[in-house]
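Student: Okay, here's the prediction I keep looking at, along with the sequence it came from:
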Amino acid sequence: MKVAKEDARRFLVARQLLGPARSLAGGPQGVLEVLRRLGSIQLDPVEMAGRSHDLVLHARVAGYDPAWCDDLYERREIVEAYNKGLSLVPASEFAWFRVRRSARWQQVLDDNQDVAKRVLERVRADGRLSSSDFERESGPTKDWFGAPVNAVRAVLDAYVRIGVLGIAEREGNHRQYDLPERFLPAEVLAHDLTLHEQLRHKMLSRYRAHGLVGATGHGEGIFEFLGPANPDPRYPGFPGRNALREELVELGELVPVAVDGVSGKRYVVRDDVDLLQAPPELPPSVAFISPHDPIVWDRKLLGSLFDFEYVSELYVPQHKRHWGWYVLPIVFRDCLVGRIEPRVDSAEGTVQILALWWEDGFEPRRTEGFIEAMRDALRAYLRFAKADRIDWPSGSGTERRLFGTTALTAGE
């Protein structure tokens, strides 16, 4: 199957529920519909502009209120599980994400054997606990930056990774751990699945989340934690990502696609073929995109399909950043037209725009439908942030005139 680049762009924005933005009916059912379409929503602790999963939902669900997601979480209709990263998934699919084998995370438990034994015994005896309920302990495990981590936190996380424990509750970024059998219904855990079935489901979930990803992920971790590309004796029981992908193609779950001007084979899920063959014309609409939104997972595709170069600079030293710390790409129709760096000041009831950048050649005032679409997106963001005013940075007189400040209230 071969498609034109323009059709692929419209398809991807539409199947990501961003064309138009905020088009799903509001309420908890809107949240569940996003999860039904994307399969999972990645979590992230940074919330200067709003929690990442809330930004993903805000871009797609009309009048999104974070309380809807929190309510589903409390009712156990959605739960936390590891997919590409720690993610929200439908509770009904938890057993498929509860992969019980990982050499990497078993190594963490082996390296901290005494701590791991004591931690698990206490959780079994006392029920849900957080890392702060234990004395901090040292061990050989290090974080991404090579710094030693709290061995208690490391083994709790490793137990979640291999499905022995689960995250039963959280307050902000404070996690409570317990045995899944204590906080999830028996029917959720009753599925008797093989490792192969779990890995195949998780592989398909990555294609569901993005919509047009290729075979490699281009170093962005899209296929992380699914084992090696090909069978490897160091990973017993793991069939290899390439074999899983080919199996999904043979089953008809994935359909190979060639996109004009885009290198490499792409894949769409079976249910998306009709949309790809006849993508809709997209109305004027603006969405602000989380750095962890699945549409920006494949950054090589962003460059070849949208001519948009994007790198998250969360962990880049300030003096080396090209853009900013927590920058949200701006989608308009089927284009990525700019970047915005907002900060929510709850105490003052304001949204501070630290910076706004337009892509080369994009002129807001000369682009039909953009000004009102941008105003609508800012109004929606103010409601989401429970704020009533936008503060623009100095030197942004044009944006202030075009998009407003105090006049652009959440109640409009």
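Tutor: Perfect, I can see it now. Given the structure is predicted, the values throughout are model-derived calculations rather than measurements. Residues are numbered from 1 along each chain as shown.
Student: only C-alpha atoms for contact and neighbour calcs from this point on.
Tutor: Will do.
Student: State the distance from Pro148 to Ser131.
Tutor: If you measure Pro148 against Ser131 using CA to CA, to the nearest Å, the figure is 15 Å.
Student: quick one: which of the two has more around it?
Tutor: Ser131 (20 against 13; other CA atoms under 10 Å).
Student: quick one, what contacts the more buried one?
Tutor: Shown in contact with Ser131 (CA atoms under 8 Å, 6 or more residues apart in numbering): 152-153, 156, 175-176.
Student: Roughly how far does it sit from Gly139?
Tutor: In terms of CA to CA, Ser131 sits 15 Å off from Gly139.
Student: What's the first helix or strand after whatever helix or strand Pro256 lives in?
Tutor: Here Pro256, judged by DSSP states H and E, is contained in strand 254-259. Going down the chain from strand 254-259, the next helix or strand is strand 266-269, by DSSP H and E.
Student: buried residues in that following strand?
Tutor: 266-269 (16 or more other CA atoms under 10 Å).
Student: repeat for stretch 4-13
Tutor: In stretch 4-13, the ones that count as buried by 16+ other CA under 10 Å are 5, 7-13.
Student: Same question for the longest strand along the chain: list its buried residues.
Tutor: Ranked by residue count under DSSP state E, the longest strand found in the chain is strand 335-345. Residues of strand 335-345 classed as buried under the neighbour-count rule (16+ other CA under 10 Å) are 335-344.
Student: contacts for the helix or strand harbouring Glu187?
Tutor: Per DSSP H and E, Glu187 falls inside helix 186-189. Contact partners of helix 186-189, identified using CA under 8 Å, 6+ apart, comprise 91-95, 181.
Student: 10 Å instead?
Tutor: 91-96, 98, 180-181 (CA atoms under 10 Å, 6 or more residues apart in numbering).
Student: out of the residues you listed, which one sits closest to Pro393?
Tutor: Ala91 (42.9 Å; CA to CA).
Student: Pull up the gap between that closest one and Ala81, please.
Tutor: Taking CA to CA, one finds Ala91 at 9 Å from Ala81.
Student: so Pro66 touches His58, yeah?
Tutor: Yes - counting by CA atoms under 10 Å, Pro66 does reach His58; the two are 8.5 Å apart.
Student: Identify the contacts common to these two.
Tutor: Contacts common to Pro66 and His58, judged by CA under 10 Å, 6+ apart, are 31, 50, 384.
Student: Tell me the most packed of the residues you listed, by neighbour count.
Tutor: Val31 leads the shared contacts of Pro66 and His58 on contacts (other CA under 10 Å) with 25 neighbours.
Student: this is the comparison structure:
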Amino acid sequence: MHRPEDAQPLNVEDVTLDDPAPGADVPDAALVSAAAADDRQPLATAAPPPTRTLATPNTKTPPGNELRPDAHSGADTAPKADLGPAADSGADADSGADADSGPEARSGVGARSGADAGASAAGGGSAGGGVVDLTLDEARRLILRAQGLLGADARKGGVHAMLRRLGAVQLDTISVLARSHELVAYARLGAVSRPAVERAYWHDPARSFEYWCHAACILPVEHWPLYSFRRRAFRERKFRWHEVPDGVDKLLAQVRDSGPLMTSDVGGAKNGGPWWDWSDSKIGLEWLLDIGELVCTRRVGWRRVYDLAERAIPADLLAQDLTDEECVTRLAGIAGRSLGVANRTDLIDFLRLKGRFAAILDEALLSGAAGLTPVTVAGWPGKKGQANAWADPAALASEPRGRHRTTLVSPFDSLIWHRGRTERIFGFTYTLELYVPKHKRVHGYFTMPVLAGGRLIGRVDPAREGTTLVARQVHLEPGLSPAKWAGAFADALWSAAEWVGCDSVRVERADPPELVTMLNAPR
């Protein structure tokens, strides 16, 4: 199922992001508005900044409820990344160096820091631990390796290991070529079978569970204790964005007595109105999931199956009782390792924190408890003389090497789910136009960026007609030569086509226009 071309709301039983009604009074909807300011500082135009000290954390965010993540991350206003004069070098898409890599970028991550990366890592995140200087190219390569898109190690362990590397995989009901959680695995692992993806995510006994992280996500089951801070917060507020109905205790008793169930077992998900007009049973089940009484560890026909957490989650994980500080601190480390290099906005957005929970994250970064090393990334916003990001110290200890993936990227992939971060890293301005009226769309309904040579080289709006993958629109990034990059585009399209069982590719429109002929040429 996919959203119709007029972009009307979905059938709620298929909705995993659980958006509230438009215009509704939703106290918990804007979770990262204060953090967005981190990416609104001017872009440095001088030479690479000197070694910096750790920034003082922003603890002025007013306290509030830090519960449900927004369904989709919004763009911030980060300045566009400077990809340098070699942006159109035409380097081999699968070479060991980025297309804009120069000798300095290939000399090793710690080569420009003035302090050994290992020594900085030993200092953790504390101000006295030293700050590593990174070029934008170095940061980008660290990020791609952390995300499993550079080097052979990313394929080790399959989907199960990939989920643990990423920490969270966002769920979304849209299925154009495949659903996003499948596309995320494909982008990193290649033509992994779709049933294998499903088995790795939803398995019996549980290896994963669904909960709120960046959005509605599939999460490693061993992370269950780390989200107790959010479950407690929901319980303390006693409501979500729907009013919790009476009879929740009866629903819980029904699951306890009768076993796992779906909304269809308790009267269905809707009242008959708009898609957000949930039935009391649906609201009750979701509330019980929010507070941790129920859990979803598997799906049937893309429908959630709700079971008692005490039945589905291993006892040793249920027994762990972590404080809010322990939860957020450990999750900050997970987010930092997943992202590779991240500023405060990126970490806040990964976990969708606000208020007192954002303040806990700030303290964990300042004290070093999160286990991340302060770094300065050239060109990223920040104050002079202060670190403007954090990195995984283990990642800093070695230079990223290996082949780059050439692939289409889901709009909900953690590589690009924060649009301001995407622009900061890749110089790539990206907007998902699902809800834009058809006649106003610039790039298409479900535009997927194309990753090649360690950069985002363009975008494609894909569809399927029988066994043909149709590229309704293809756009190459400005300044890139069609002659040099058409091959990478074609590789990305044909690889995706073969994965979803198509035996031909047809490009309908392209910018620049000559790409149509190049990409439609027989292979």
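Tutor: Right, received. Where do you want to start? Note that this is a predicted model, so its numbers are computed, not measured.
Student: Tell me how the two chains score on TM-score.
Tutor: Put the two chains on top of each other and the TM-score (TM-score structural alignment, normalised by the length of structure 1) is 0.81; 380 aligned residues with a CA RMSD of 3.1 Å.
Student: so of the contacts of helix 186-189 of structure 1, which ones are in helices?
Tutor: 94-96, 180-181 (DSSP state H).
Student: Compare Ala91 and Ala81 of structure 1 and say which is more crowded by neighbours.
Tutor: Neighbours were counted for Ala91 of structure 1 and for Ala81 using other CA under 10 Å; Ala81 has more, 28 against 21.
Student: before we move on, the earlier item: in TSV: the contacts of Ser131 of structure 1, plus secondary structure and neighbour count.
Tutor: Formatted as TSV, those follow (DSSP: H, G, I helix; E, B strand; the rest coil; neighbours: other CA atoms under 10 Å):
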residue	secondary structure	neighbour count
Val152	helix	24
Arg153	helix	18
Leu156	helix	27
Arg175	strand	18
Gln176	strand	19
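Student: now, which of the shared contacts of Pro66 and His58 of structure 1 sits nearest Gly324 of structure 1?
Tutor: Using CA to CA, the shared contacts of Pro66 and His58 of structure 1 come closest to Gly324 of structure 1 at Gly50, 16.0 Å.
Student: Please say which position in structure 1 Val470 of structure 2 maps to.
Tutor: By TM-score structural alignment, Val470 of structure 2 lines up with Gln352 in structure 1.
Student: Let me see the contact set for that match.
Tutor: Counted by CA under 10 Å, 6+ apart, Gln352 of structure 1 has contacts 49, 341-345, 389-393.
Student: Over to it. Which of the three states is it?
Tutor: strand (DSSP: H, G, I helix; E, B strand; the rest coil).
Student: From Asp307 of structure 1, how far off is it?
Tutor: 28 Å.
Student: One more: Arg400 of structure 1?
Tutor: Taking CA to CA, one finds Arg400 of structure 1 at 27 Å from Asp307 of structure 1.
Student: which one's the longest helix in structure 2?
Tutor: Structure 2, longest helix under DSSP H: helix 482-499.
Student: any idea how far that one is from the chain center?
Tutor: 24 Å (CA atoms, centre = their mean, to the nearest Å).
Student: tell me the angle that helix makes with strand 455-465.
Tutor: 50 degrees (axes from the mean of the first three to the mean of the last three CA atoms, to 10 degrees).
Student: Off-centre distance for the next helix-or-strand element following helix 482-499 of structure 2?
Tutor: Using DSSP H and E, the helix or strand that follows helix 482-499 of structure 2 in sequence is strand 504-507. With CA atoms, centre = their mean as the basis, strand 504-507 of structure 2 stands 29 Å off its chain's centre.
Student: so strand 504-507 of structure 2 corresponds to what in structure 1?
Tutor: The aligned range for strand 504-507 of structure 2 is 389-392, by TM-score structural alignment.
Student: center of structure 2 - which residue?
Tutor: With distances taken as CA atoms, centre = their mean, Ser414 lies nearest the centre of structure 2, 2.0 Å away.
Student: So for that one, what's the nearest residue that isn't a sequence neighbour?
Tutor: Closest residue in space to Ser414 of structure 2, ignoring its immediate chain neighbours: Val169 at 7.3 Å, by CA to CA, 6 or more residues apart in numbering.
Student: picking up where we left off before, which secondary structure state does the residue nearest to the centre of structure 2 sit in?
Tutor: Strictly by three-state DSSP, Ser414 of structure 2 counts as coil.
Student: Kindly state which residue of structure 1 is aligned to it.
Tutor: Per TM-score structural alignment, Ser414 of structure 2 is aligned with Pro294.
Student: for its match, what are its contacts?
Tutor: 16, 38, 40-42, 56, 206-211, 222.
Student: Start and end of stretch 339-353 of structure 1, how far apart?
Tutor: 11 Å.
Student: go on, stretch 72-83 of structure 1?
Tutor: 19 Å.
Student: Mind listing what's buried along that stretch?
Tutor: Those buried within stretch 72-83 of structure 1 under the rule 16+ other CA under 10 Å are 72-73, 76, 78-83.
Student: now stretch 425-437 of structure 2
Tutor: 425-428, 430-434, 436.
Student: Give me the subset of those residues that lies in helices.
Tutor: 425-426.
Student: Make JSON lines from the buried residues of stretch 425-437 of structure 2 and add distance to Ser481 of structure 2 to it.
Tutor: Shown next, in JSON lines, are the buried residues of stretch 425-437 of structure 2 (distance: CA to CA, whole Å):
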{"residue": "Ile425", "distance to Ser481 of structure 2": "21"}
{"residue": "Phe426", "distance to Ser481 of structure 2": "17"}
{"residue": "Gly427", "distance to Ser481 of structure 2": "17"}
{"residue": "Phe428", "distance to Ser481 of structure 2": "16"}
{"residue": "Tyr430", "distance to Ser481 of structure 2": "20"}
{"residue": "Thr431", "distance to Ser481 of structure 2": "23"}
{"residue": "Leu432", "distance to Ser481 of structure 2": "25"}
{"residue": "Glu433", "distance to Ser481 of structure 2": "26"}
{"residue": "Leu434", "distance to Ser481 of structure 2": "29"}
{"residue": "Val436", "distance to Ser481 of structure 2": "29"}
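Student: Sweet, I'm off.
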